[in-house]
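K.L.:
Coordinates for the following, if possible.
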Amino acid sequence: MHSKKSFLTYAIALGVFGITNTEVGIVGILPIIADKFHIGASQAGMLVSMFALIIAISGPFMTLLFSGVNRKKILASVLVVFTISNLLSAFASSYNVLMIVRLIPAFLHPVYFSVAFAAAASSVPQEQSALALAKVFTGLTVGMVLGVPITSFIGDQFSLETAFLFSSVVHAISLLGILIFLPSMPVTRRLSYGKQLNVLTKPQLWLNIAAACCILASLYSVYAYFAEYLEVVTGMSGKMVSIMLILFGASGIIGNMQAAKFLSRNMVKTIISYPLVLGAIYCLIYYLGSYSIPMSIIIIIWGAVFTGGLIVSQTWLTSEASEAPEFANSLFVSFGNLGITIGTTLGGWFLSQMGTHLIAWSGVLFLVLASACIGLKIKLFGSKKGFETSTE
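P.N.:
Below is the predicted model of the structure:
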């Protein structure tokens, strides 16, 4: 039984990797797409920005729409759509066709994530839910950190069609795993739309949302310019930057699991401590970033702490809406994307106006805001209520 649950969690995580790779992996083949369809780089980039915009806007509403459907059916159906979408993308005859077949599954992206988090957490005892979530987040980590270089490599070495077919195969394998290992999970206690939306009336939830949004903004205001920093400040070559990205991603997998263990032991202390730890790393990046060897060590630690922030912010946000776990997860997906957008925008402003070396301070600024939201939440509403992990 334990082995079957492990396979179930990894099947869900593989689906998360595939969907994340579909979202961000295309960045690595945008030049090939632009060349094939004879369009500019900015127009090709719309394939990324429009996908993210649809996720941010539609997430909670799409999750509400499917909230009464059997979780196994939802996960399997979304993977079928993504499998077909990538298959059609491989043979798209024009840019407009590619845009359409790519954007349709974007509406279902937050639905899969919301249900996947809830299904993984509910498949194990409550005290193990953080570790189950960490395994799912591993798929997100690998997809976000390695999706771009993997897709870029396949596109360069083989073809654009092969890159899309790779994503299609990943989704198909995950679909097979879901069908085999996930038991039927009908919704036994369906909440009305009104009751699910009612969680939005809780001021403490909005403080949690603000903190999670700021944490994600802090993460990506610096990470989005990872390569730029290493090339300009540290003086690394393009090849070394690629190696650093791999190290960053590998340590991130370990960081997911460690963050989950800390959350299981003491959620409150972990959430309070996280901005302080990440802030200390940003300070090290600023003061030691021009030295290759220290920076290489920092990157390994940074990768672990970075990915830990994903599960920390998700746990913090959803802890205040445990009565509507899937809707809460959809809020995390939507506001997480909003945080990423805000963070990369401010980080870009810091880079252009103040120089690459000061980029770390944009991350520190968001961490200060996150800590203020966390502190205010605890001061106004206490540190006991709302810190349980959602497992329903």
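
K.L.:
okay, CA-based contacts and neighbour counts for the rest of this
P.N.:
Will do.

K.L.:
Can you report how many residues lie near Phe117?
P.N.:
27 (other Cα atoms under 10 Å).

K.L.:
from the middle of its chain, how far away would stretch 264-284 be?
P.N.:
Centroid separation for stretch 264-284 versus its chain: 19 Å, with Cα atoms, centre = their mean, to the nearest Å.

K.L.:
Do you have the helices of the stretch 201-350 of the chain handy? List them.
P.N.:
For the stretch 201-350 of the chain, applying DSSP state H, counting those that start in this stretch gives helices covering 203-223, 226-229, 238-265, 267-288, 292-318, 325-354.

K.L.:
Please disregard the earlier target; I meant the stretch 1-150 of the chain.
P.N.:
Ranges of helices in the stretch 1-150 of the chain, per DSSP H, counting those that start in this stretch, are 2-24, 30-37, 41-65, 71-90, 95-103, 109-122, 129-157.

K.L.:
Could you save those as a markdown table and add columns showing distance to Ser313?
P.N.:
Converted to a markdown table, those look like this (distance: least, Cα to Cα, whole Å):
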| stretch | distance to Ser313 |
| --- | --- |
| helix 2-24 | 17 |
| helix 30-37 | 30 |
| helix 41-65 | 16 |
| helix 71-90 | 23 |
| helix 95-103 | 27 |
| helix 109-122 | 13 |
| helix 129-157 | 12 |
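
K.L.:
I'd like the structure of this one too, to check against the first:
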Amino acid sequence: MKKFAYIGCLGFVGVITTEFGVIGILPQIADHYQITIDKAGILLSAFALVIALTGPFMTLLMSGFDRKKVMLAAISIFLITAIVSSFSPPFWLLILVRLLPAFLQPVYIATALSVAVSQGNQDNKNELMSIVFSGVAIAMVTTVPLATYLASLFSWEYSFVVQAVVSTVAFLGIYFVLPLMPVREKKSHGSQLKILSQPTFIISTAMNFFMISAWFSTYSYFADYLNKAKYMDNTKVSYMLFLFGLIGLLANWIAGKMLNKSVTKTTAFFLSGTIIIPILLHFSGGNTMATLIVIGIWGFLYAPSFLNASTYMISSVPKSLEFANSLATSFGNLGVTLGTTAGGWIIATRGVGYTPWLTVIFGTLAFMMMGWRSYLERDCTLNECRTKSHPDIV
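P.N.:
Coordinates of the predicted model:
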């Protein structure tokens, strides 16, 4: 039933609003606490680093619990974080309270995907996953730009009020719609860890890492980039975020359909944005209309990145969906950390206008990983390919 996928999507909106809602208000936070923009970026990079370091372990630890209770526990922590953050605590406390939900974020995502896929069949698995992942695009078109807009009208604390409201709605949706879902057959930790010995899975993980690093080396500083490189005020930035998310919503739906036909070609198509977008941003200069068009293309090619990364990794180990997805979430967020940190360093040393070229470097590395995996799969024997790969990757 698609109903379960939509509930997972609703919770995903709350998760993404909390993690990425700060992107549009980093300049205001930096001003409030009188710190540099790269230090304010710690709010994003530290969150992502906790996910990267603890995600797989937390997923394994929680794999035997009732799935509904796991999702409720995760959303509850996100709600508490939003409430505390809205009171503008000291910066060290703001960082600390943002780290708490990071421990359960990959658990929520892996569980929501497992719940959605368990109600479907093999033919529409990727489509159900795309529904859950559309929560990313929905957040980008609704709650994230709304939070940025309210922050530009009033103060940055209102962004966290939006996050609290969204988390509350998600909690109620999960509580009243999902039935109790105890795990009938718990897989042993050893059987799940076996995927770490498969070369194609390891290479797919590296591709995910570099792809997300590519996007977030610039996207993490979206507001600051548009402020200083494209001369837009905070209200215009909120409009750009709205456009970014609106286009991304369509992209996620299209990507779900495309992934059902070919995982590799779809991933490569959207990954091409890491090369194309920086070039277009460079040539758009200070022209607002040209920049608007580029941001629309950017939103389209960026939006399905987490869906593509997870599907690409899972396609090499299709029988280990939950653990493989937790690793996808972990290494994706490690990519967020690297991209944000590298972007912050470039801003501090060269200026925000140079961050898109980091996207090109990391994007090229991601394409190299895809080429390496394809080479290994072509080189293996027919029987090995059948056991190690998913049939729709070519």
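
K.L.:
What does the superposition give as a TM-score?
P.N.:
The TM-score (TM-score structural alignment, normalised by the length of the first structure) is 0.84; 384 aligned residues with a Cα RMSD of 3.3 Å.

K.L.:
hmm, back to that, of all the helices of the stretch 1-150 of the first structure, which one comes closest to Pro186 of the first structure?
P.N.:
Closest to Pro186 of the first structure of those, according to Cα to Cα: helix 71-90, at 6.3 Å.

K.L.:
how big's the offset between that closest one and the second structure?
P.N.:
Helix 71-90 of the first structure, aligned to the second structure and superposed, deviates on average by 3.0 Å (mean Cα distance after the TM-score superposition for the first structure).

K.L.:
Which strands or helices does that helix pack on?
P.N.:
Applying 3 or more Cα pairs under 8 Å, 6 or more residues apart in numbering; DSSP states H and E, one finds that helix 71-90 of the first structure contacts helix 2-24, helix 95-103, helix 109-122, helix 160-181.

K.L.:
So the nearest residue to Ile80 of the second structure once chain neighbours are set aside versus Gly64 of the second structure, what's the distance?
P.N.:
Nearest non-adjacent residue to Ile80 of the second structure, counting by Cα to Cα, 6 or more residues apart in numbering: Ala164, 7.7 Å away. Per Cα to Cα, to the nearest Å, Ala164 of the second structure is found 28 Å from Gly64 of the second structure.

K.L.:
quick one on the thing from earlier: highest mean neighbour count across the helices of the stretch 1-150 of the first structure, which stretch is it?
P.N.:
Of all the helices of the stretch 1-150 of the first structure, helix 109-122 has the most neighbours on average by mean count of other Cα atoms under 10 Å, namely a mean of 26.

K.L.:
what's the offset of that one from the middle of its chain?
P.N.:
The mean C-alpha position of helix 109-122 of the first structure is separated from the chain mean by 12 Å, Cα atoms, centre = their mean.

K.L.:
Over to stretch 347-364 of the second structure?
P.N.:
Centroid displacement of stretch 347-364 of the second structure relative to its chain, using Cα atoms, centre = their mean, is 20 Å.

K.L.:
mind checking how far Thr341 of the second structure is from Gly41 of the second structure?
P.N.:
According to Cα to Cα, Thr341 of the second structure stands 8 Å off from Gly41 of the second structure.

K.L.:
And for Pro179 of the second structure?
P.N.:
Distance, Pro179 of the second structure to Gly41 of the second structure, using Cα to Cα: 39 Å.

K.L.:
before we move on, what about Leu49 of the second structure?
P.N.:
12 Å.

K.L.:
quick one on the thing from earlier: so which of the helices and strands packed on helix 71-90 of the first structure is nearest Ile33 of the first structure?
P.N.:
Ranking those by proximity to Ile33 of the first structure (Cα to Cα) places helix 160-181 first, at 7.5 Å.

K.L.:
Same list, the helices and strands packed on helix 71-90 of the first structure, but as a markdown table with distance to Pro275 of the first structure please.
P.N.:
Shown next, in a markdown table, are these (distance: least, Cα to Cα, whole Å):
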| stretch | distance to Pro275 of the first structure |
| --- | --- |
| helix 2-24 | 25 |
| helix 95-103 | 34 |
| helix 109-122 | 23 |
| helix 160-181 | 34 |
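
K.L.:
Please name whichever of the ones you listed is nearest to Ala370 of the first structure.
P.N.:
Using Cα to Cα, those put helix 109-122 closest to Ala370 of the first structure, at 22.9 Å.
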